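A.B. asks: sequence unknown, structure follows:
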């Protein structure tokens, strides 16, 4: 199966190894992965900040960069959720209307794609640690992803996964929310990390580096004995 790789801005700039690990995982699952080096942003930051016209220009470029019929897979439910749920509104009753409908059907977050499209759950990964999983708001509410990451993690040898309290509660990032409402955002991060540590976990795993970036910043600031890890990095461990 041919797959187009979409790498979000912050992963490209801050966590490139996660992108490389995602390629390893997809290739091990039998995919031929292509990467369009001309790709940029999905348009979500501008849209969320209220700049819809500017966002639409970026989104139009995304449509051009990812034209074709192949599946588009990204290590971010946040970006995937934006493409699936907001592109139809931006391009409603436009010349791109039908193109966007097709784009919705072929754009997937990594865990969702592995489990529901490729029907693969065991990637042969090994990671000896105790961990807990964080449901990102975008994965849970916009992409309806809940069981898929857990099914993949359950098959990682050596990984002990324990659910935290209030697992579906937001971590407090929310993009510019963390900047505009920093005290609230930090309070939410504190609650999330506290719940994670109460499980005895050494690691917080998620589909979204945006959440993990926020939590890791809080963890480092407080000097806490817990780390964060993207699910792509977990699935690429030990082989």
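C.D. replies: Looks like it came in fine. Please read these numbers as outputs of a predicted model, since none were measured by experiment.
A.B. asks: going forward, measure contacts between C-alpha atoms and count neighbours the same way
C.D. replies: Will do.
A.B. asks: Could you pull out the buried residues of the longest helix seen in the chain?
C.D. replies: Ranked by number of residues, the top helix in the chain under DSSP state H is helix 182-197. Neighbour-count burial for helix 182-197 flags 185-186, 188-193, 195-197 (criterion: 16 or more other CA atoms under 10 Å).
A.B. asks: Ok, stretch 218-229 next?
C.D. replies: Residues of stretch 218-229 classed as buried by neighbour count (16+ other CA under 10 Å): 218-219, 226-229.
A.B. asks: hmm, back to that, hmm, who's touching the longest helix of the chain?
C.D. replies: With CA atoms under 8 Å, 6 or more residues apart in numbering as the test, helix 182-197 has contacts from 132, 164-167, 169-173, 177-178, 204, 214-215, 218-219, 226.
A.B. asks: do stretch 61-74 as well
C.D. replies: Identification of contacts with stretch 61-74 by CA under 8 Å, 6+ apart yields 2-8, 36, 38-42, 80, 99-100, 106-110, 113.
A.B. asks: put this beside the first:
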């Protein structure tokens, strides 16, 4: 299958290693991957702040870049959520609807589409806490939520359990927002920082050596909070672990 690799702008700017790991992992699993080099922002920052009309140009470009692929895969649940559920600043043609429907976050693509059963190259002998981005968790349904009475499931845990040596630690409030929230962290800096401090303290008290997520944006925020508090845990994207990183 032909996969268009969608790398969010903040990953490209701050965590290019996550984009590289995503590319390598998909190729290991037999996908024919292409990276459209003129891709830009998906428009999420504008949409989140109510500037829907300003998102139209980025949405149009996204469709032009990715319409030809069987699937579009990105290592960011919040950006994928934007495409699937908030991509409405442009006319909803059949082409636009098709692009939205075939855009997947990396974990759900590996779990639901490729149905990966093993990562024989991967070993990560560390105590790990999982963080699920709010939009990924509640918008994309990547895992069950603690506030709902439904059977437990976790696509990230299911994939990570196939990695040798990994040990999971439980957080006191696993589904609580870390406070990043995209532009929320800019407009409500104090609240965002306090929520982040609560989150990273919970991770530290649980004994996590590493915290992993499918969203680099949350990792970036939490890493900054942990460093300011002098906490030792480290942060790593799930694509890097599944691709064989050992740190």
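C.D. replies: Thanks, I have the structure now. None of the values given here were measured: they were computed from a predicted structure.
A.B. asks: So which residues of the first structure form strands?
C.D. replies: Here the first structure has its strands, by DSSP state E, at 2-5, 32-34, 71-74, 107-109, 126-133, 157-161, 203-206, 227-230.
A.B. asks: Just put those strands in TSV and tack on distance to residue 91 of the first structure.
C.D. replies: As requested, those are exported to TSV (distance: least, CA to CA, whole Å):
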stretch	distance to residue 91 of the first structure
strand 2-5	22
strand 32-34	26
strand 71-74	19
strand 107-109	16
strand 126-133	35
strand 157-161	41
strand 203-206	30
strand 227-230	32
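A.B. asks: Put the buried members of the contacts of helix 182-197 of the first structure into a PyMOL selection.
C.D. replies: Per 16+ other CA under 10 Å, the buried members of those correspond to this PyMOL selection:
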select buried, resi 132+164+167+170+171+172+173+178+204+214+215+218+219+226
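A.B. asks: so the longest helix of the first structure corresponds to what in the second structure?
C.D. replies: Mapped onto the second structure using TM-score structural alignment, helix 182-197 of the first structure spans residues 189-204.
A.B. asks: Likewise for stretch 18-32 of the first structure?
C.D. replies: Aligned by TM-score structural alignment, stretch 18-32 of the first structure falls on residues 18-32 of the second structure.
A.B. asks: same question, stretch 129-137 of the first structure
C.D. replies: Residues 126-134 of the second structure are matched to stretch 129-137 of the first structure when aligned by TM-score structural alignment.
A.B. asks: And that stretch, how far out from the chain middle?
C.D. replies: The chain centroid and the centroid of stretch 126-134 of the second structure are separated by 11 Å under CA atoms, centre = their mean, to the nearest Å.
A.B. asks: cool, stretch 161-174 of the second structure as well?
C.D. replies: Here the centre of stretch 161-174 of the second structure is set off from its chain's centre by 17 Å, with CA atoms, centre = their mean.
A.B. asks: what's the span of that stretch, first residue to last?
C.D. replies: Stretch 161-174 of the second structure stretches 18 Å from its first residue to its last (CA to CA, to the nearest Å).
A.B. asks: what does it rub up against?
C.D. replies: Residues outside stretch 161-174 of the second structure that contact it (CA under 8 Å, 6+ apart): 117-120, 122-131, 160, 202-203, 206-208, 241-242.
A.B. asks: Of those residues, keep whichever come out buried.
C.D. replies: Buried subset of those (neighbour count, 16+ other CA under 10 Å): 119, 122-124, 126-131, 160, 202-203, 206-208, 241-242.
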